[in-house]
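**Student:** Sequence below, structure please.
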Amino acid sequence: MGTTRMRVLEDGSHTGHRLGMVESVLAPHTDGPPQHRHAQHDEGFYIISGTVRFTVGDKGYDATAGTLVMVPPGAPHTFANLTDQPAVMLSTFTPDLYVQYFRDLQRMTADGTPLTPQAAIHTMSRYATGPATDFA
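**Tutor:** As a prediction, this is how the structure comes out:
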């Protein structure tokens, strides 16, 4: 996801795998993942600072500091930072299934594998997630 930095705050090991949590710092003008759907987990985003553009289906929303965005299983979604300032958000995953996806992406980049949209989609498929091709 470009210049996004992520830090795993809870990998599920302290919550019986019911909850995972990640802090993300999105650099200015950072595209997010391809629009996708999760089949097995809810995802929440709490914006700490900056503005994050969420696209859910064919509708776009700007979420600013203090906004909570919840995405239930099956909802097509993506996000990006379209602004000139960094954006910081906390993401939750219930259950924690998707935390490993981010670790897989980190491992890929550490191995020198280019982080292309196709590589991200392939990795997503391991975690009951797929592209929302009807909204691509």
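**Student:** Please make it C-alpha for all contacts and neighbour counts, starting now.
**Tutor:** Noted.
**Student:** And the helices in this structure?
**Tutor:** Counting by DSSP state H, the chain has helices at residues 99-110, 117-124.
**Student:** For the ones you listed, give me TSV that also has distance to R7 and mean neighbour count.
**Tutor:** Converted to TSV, those look like this (distance: least, CA to CA, whole Å; neighbours: other CA atoms under 10 Å):
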stretch	distance to R7	mean neighbour count
helix 99-110	9	15
helix 117-124	18	16
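**Student:** Would you reformat those as TSV and include distance to G44?
**Tutor:** Below are the helices of the chain laid out as TSV (distance: least, CA to CA, whole Å):
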stretch	distance to G44
helix 99-110	13
helix 117-124	17
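**Student:** To D31, which of the ones you listed lies closest?
**Tutor:** Among the helices of the chain, helix 117-124 comes nearest to D31, with 10.7 Å by CA to CA.
**Student:** structure for this one too, so we can compare:
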Amino acid sequence: MTGLILPPGEGRKLITKAQEVTFKATKAHGSSISIFEVVVPPGFDVGAHVHNDSQEFFYVLEGELELLAFEPAKRTEESWHDWESPEGDQAVRATEGACMFVPPGTPHAFRNASDGPARMLFQCYPSPYHEFYFEEIAEIWAAGGAVDPGAVEQMRRRYDVHQLTPLRYDPPALLPSQSATERGA
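**Tutor:** This next block holds a predicted model:
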């Protein structure tokens, strides 16, 4: 049996206008846990969702994300940003070194409300559902034009992702003196 060692920045990459995902350890490597490095751009909101069978772990490597992992006292369909648990828990501003574990059946979400990209290590069990999910959502983003919410919803259902609030990507507007390259797009 051989293990896997990857230098920094290595792994199979999926780069879209909304995210950059680097596959680190996958089912193809013999892993029962899918492990990814994900760059989350400013303005990306995965939307609150729940998995019946999957569990996830998020670790913030750089930048800042808002994280949520609880059943709210009252769900709203448009946004999770103001959700509160019966115990008074709210979304948490998470910076480098913060982590979130999500057991099956737990509503959860993340978004980058900052003005810079965030980078996180993301693990999902069991493998390979999120591997297929990331590959298919990359195809949807790559199709160009507006993303079809119906296509995203159908795809997510196939991979045990039950959406509670919409996925959104509203990148900050460029300043007149700023090019896309300077902004990091």
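**Student:** Now the TM-score, please.
**Tutor:** Overlay of the two chains. TM-score (TM-score structural alignment, normalised by the length of the first structure): 0.84; 131 aligned residues with a CA RMSD of 2.0 Å.
**Student:** Out of the helices of the first structure, which gets nearest to V25 of the first structure?
**Tutor:** Once the helices of the first structure are compared by CA to CA, helix 99-110 is nearest, at 13.6 Å.
**Student:** Please identify which of the helices of the first structure is closest to Q40 of the first structure.
**Tutor:** Here helix 117-124 is closest among the helices of the first structure (CA to CA), at 12.0 Å.
**Student:** mean offset of the closest one relative to the second structure (after superposition)
**Tutor:** Its aligned residues in the second structure lie a mean 2.3 Å from helix 117-124 of the first structure after superposition (mean CA distance after the TM-score superposition for the first structure).
**Student:** In terms of secondary structure, what does that helix contact?
**Tutor:** Taking 3 or more CA pairs under 8 Å, 6 or more residues apart in numbering; DSSP states H and E as contact, the helices and strands that helix 117-124 of the first structure lies on are helix 99-110, strand 129-131.
**Student:** Which one of these lies nearest to H122 of the first structure?
**Tutor:** Closest among those, once you apply CA to CA, is strand 129-131, at 8.3 Å.
**Student:** if you take the average position of the second structure, which residue is closest to it?
**Tutor:** In the second structure, the centroid-proximal residue (CA atoms, centre = their mean) is V46; its distance is 5.6 Å.
**Student:** for the equivalent of that residue over in the first structure, what are its contacts?
**Tutor:** Using TM-score structural alignment as the criterion, V46 of the second structure maps onto P33 of the first structure. P33 of the first structure is in contact with 1, 78-79, 117, 120, counting by CA atoms under 8 Å, 6 or more residues apart in numbering.
**Student:** Just give me which of these are shared by the second structure.
**Tutor:** Contacts from these that recur in the second structure, judged by both residues aligned by TM-score structural alignment, their matches' CA atoms under 8 Å, are 78-79.
**Student:** Next, format the contacts of P33 of the first structure as a markdown table and append distance to T51 of the first structure.
**Tutor:** Converted to a markdown table, the contacts of P33 of the first structure look like this (distance: CA to CA, whole Å):
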| residue | distance to T51 of the first structure |
| --- | --- |
| M1 | 17 |
| T78 | 14 |
| F79 | 10 |
| P117 | 23 |
| A120 | 24 |
